[in-house]
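Visitor: this one's sequence-less:
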């Protein structure tokens, strides 16, 4: 008796916002994994100011890890969401979860207004939650969302969005950007070590396949 083979379950990407007041302030699991992800890496030069001699000596120095930006397009559709919330408010909930990663919490806003009315002008701006971009077991990186474009493509009779696309631009936060006490500092370091291990694996594969024709110098 033959049966249809069961295909392995595909992992889903996610964006997770964490802060010390609420460890899981916002969890957005992608309803559909994006077909494409665009990553842009810009080298961080370690070149110092000075004359030509200094410029030549610093030409190959690195000031830190590259500045990396990630762009993804997320799609949400109420028709494919489980539960009754989607039928009542459409895709407002997942959109709100993403948007709140860019908002200061209302409690901080109210507290700051109270201090201003009490005559205390100086106050500390609230810290954004640590946002993680999760794309498989080898890519969990801290990011800061720099831009978000939401396109609502369909609405129900109460004008709730029932289908939408979200274009996200994210700046990857490395140990160059974060304090060593921040959990994201260690997360990025693990991410880099994983890349280094993958690069070594690729080198071994390349040498094995190139054979004696490989000449480095």
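Guide: Great, that's in hand. Being a predicted model, the structure only gives us computed values, none of them experimental.
Visitor: make it CA atoms for all contacts and neighbour counts henceforth
Guide: Fine.
Visitor: burial count for residue 36?
Guide: 9 (other Cα atoms under 10 Å).
Visitor: Identify the residue nearest it in space, chain neighbours excluded?
Guide: Using Cα to Cα, 6 or more residues apart in numbering and skipping residues adjacent in sequence, the residue nearest residue 36 is residue 72, 6.9 Å away.
Visitor: dump the residue contacts of that neighbour.
Guide: With contacts defined as Cα atoms under 8 Å, 6 or more residues apart in numbering, the neighbours of residue 72 are 34, 36-38, 167-169.
Visitor: can you pick the most crowded of the residues you listed?
Guide: Result: residue 169 is most packed of the contacts of residue 72 (other Cα under 10 Å), 20 neighbours.
Visitor: Quick check, central residue of this structure?
Guide: Here the mean C-alpha position of the chain is nearest to the C-alpha of residue 133 (Cα atoms, centre = their mean), at a distance of 3.3 Å.
Visitor: Now for that residue: which residues touch it?
Guide: Shown in contact with residue 133 (Cα under 8 Å, 6+ apart): 13-16, 139-143.
Visitor: another structure for you, compare them:
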């Protein structure tokens, strides 16, 4: 919804971009309203041996999970039915289907595997969900995998199409340990990793002089 204050700063929209590789034409899911909060959980991966001197050793990057809720409402579109025929006919089904599609393999591949199975073939192609990139501002673009997707449909039109919904998402960040170097998501993660290093080096929010004076080493 456009702000009524013309001098208000433009707020970037978050979203998810999904690629069904090797296709490079993405499905783009723009958040109608940005989530009010994002919960991030990082679980360090400690070294397996656990011997003396290994206390600070890690086995790769931490396992990171992001959780947030997306609000979707068709009210704005339904106020202008002449301009939004798809919303008038389908409500929020297209938006919900796009989100659910993050967890499904492509239908064409499933159908092809079913044909191979009926024909008695021992070879079937791997059914993979799309490569999803969470876009949360220019400094946080991350390859992710949907861990859980909970949809609460809260209102319906006369045809029982959902017109207001809340979607709770839990996303696992995919790292260089999860992705092959030939996967575009690998390089997306490495770019984010580099960005994190740069941001850490800019950490001058507080004066550390007093703490430095107390350091024994």
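Guide: Arrived safely, thanks for sending. Here the structure is a predicted model, which means the values were calculated and not measured.
Visitor: mapped onto structure 2, which of the contacts of residue 72 of structure 1 hold?
Guide: When the contacts of residue 72 of structure 1 are mapped onto structure 2 and scored by both residues aligned by TM-score structural alignment, their matches' Cα atoms under 8 Å, the shared contacts come out as 34, 36-38, 167-169.
Visitor: what comes up buried for stretch 111-125 of structure 1?
Guide: Buried residues in stretch 111-125 of structure 1, defined by neighbour count with 16 or more other Cα atoms under 10 Å: residue 112.
Visitor: Need the distance between the two termini of that stretch.
Guide: Stretch 111-125 of structure 1 has its terminal residues 11 Å apart, counting by Cα to Cα, to the nearest Å.
Visitor: quick one: that stretch aligns where in structure 2?
Guide: Against structure 2, the aligned range for stretch 111-125 of structure 1 is residues 112-126 (TM-score structural alignment).
Visitor: Stretch 173-184 of structure 1 too?
Guide: Stretch 173-184 of structure 1 corresponds to residues 174-185 in structure 2, going by TM-score structural alignment.
Visitor: Mind listing what's buried along the helix or strand harbouring residue 205 of structure 1?
Guide: Secondary-structure element containing residue 205 of structure 1, defined by DSSP states H and E: helix 183-210. Under the neighbour-count criterion of 16+ other Cα under 10 Å, helix 183-210 of structure 1 has 184-188, 190-192 buried.
Visitor: and the longest strand for structure 1?
Guide: With DSSP state E applied, the strand covering the greatest number of residues in structure 1 is identified as strand 140-155.
Visitor: mean deviation of whichever helix or strand comes after that one from structure 2?
Guide: Beyond strand 140-155 of structure 1 on the C-terminal side, the first helix or strand identified by DSSP H and E is strand 161-172. Between strand 161-172 of structure 1 and its aligned stretch in structure 2, the superposed structures give an average distance of 0.4 Å (mean Cα distance after the TM-score superposition for structure 1).
Visitor: Run a quick neighbour tally on the nearest residue to residue 39 of structure 1 once chain neighbours are set aside.
Guide: On the basis of Cα to Cα, 6+ apart, the spatially nearest residue to residue 39 of structure 1 that is not a chain neighbour turns out to be residue 70, at 4.6 Å. For residue 70 of structure 1, the number of neighbouring residues by other Cα under 10 Å comes to 17.
Visitor: mind checking what residue 70 of structure 1 lines up with in structure 2?
Guide: For residue 70 of structure 1, the aligned position in structure 2 is residue 66, judged by TM-score structural alignment.
Visitor: Using the three-state scheme, assign that match.
Guide: When the structure is reduced to helix, strand and coil (DSSP: H, G, I helix; E, B strand; the rest coil), residue 66 of structure 2 reads as strand.
Visitor: how about it, what does it touch?
Guide: 38-41, 170-173 are the contacts of residue 66 of structure 2 under Cα under 8 Å, 6+ apart.
Visitor: measure it to residue 123 of structure 2 for me?
Guide: Per Cα to Cα, residue 66 of structure 2 is found 36 Å from residue 123 of structure 2.
Visitor: which residues does residue 175 of structure 1 contact?
Guide: Taking Cα under 8 Å, 6+ apart as the definition of contact, the neighbours of residue 175 of structure 1 are 184-186, 188-189.
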